[in-house]
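1. based on what follows, work out the 3D shape:
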Amino acid sequence: MEAEEMMEFLQEFPEHHKMILDRLNEQREQDRFTDITLIVDGHHFKAHKAFLAACRFFITVFSSPGHVLPQIFSIL
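-> A predicted model of the protein is given here:
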């Protein structure tokens, strides 16, 4: 297929990233597909591990659970 023919099928989605984040937030709010609970000062926050793993701290925690003291962070 030539480049010109391929361009006919090209479609851009400039807001795709926003749509993905909105859908993940909706799922979190509905407690759908959440796989971790963060507890901060007695407040419970449901979350998606994949989303948290965008932060290097959580990659470290998820990759080596013994790296962080259990009294500071525990996976429920």
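2. from now on I want contacts and neighbour counts done on CA atoms only, so please keep to that.
-> Noted.
3. how far away is the nearest residue to Phe62 once chain neighbours are set aside from Ala3?
-> For Phe62, ignoring the flanking residues on the chain, the nearest one in space by C-alpha to C-alpha, 6 or more residues apart in numbering is Ala53 at 7.9 Å. Going from Ala53 to Ala3 by C-alpha to C-alpha, to the nearest Å gives 37 Å.
4. I'd like the structure of this one too, to check against the first:
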Amino acid sequence: MEAEETTECLQEFREWQDCFTDITLIVDGHHLKAQKAVLAACSHVLPQIFSVL
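-> Here you go, the predicted structure:
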């Protein structure tokens, strides 16, 4: 699967009744729903932060 297809697939999951999101980030007043697992996979810091929540 190409990166663009993966991005589109993740976007579809995110929009599908929000049932695959488990965290809401608030940035400049905007609420962004996301998956902790996806965010943690892309960060060196977030797995440590999520493990104490």
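5. tell me which of Ala53 and Ala3 of structure 1 has more neighbours.
-> The neighbour comparison of Ala53 of structure 1 against Ala3 (other C-alpha atoms under 10 Å) goes to Ala53, with 15 against 7.
6. corresponding residue for that one in structure 2?
-> Superposed on structure 2 with TM-score structural alignment, Ala53 of structure 1 falls opposite Ala40.
7. can you tell me the element that match falls in?
-> Ala40 of structure 2 belongs to helix 36-41 when assigned by DSSP states H and E.
8. what sits up against that helix?
-> Residues outside helix 36-41 of structure 2 that contact it (C-alpha atoms under 8 Å, 6 or more residues apart in numbering) are Thr21, Asp22, Ile23, Leu46, Pro47, Phe50.
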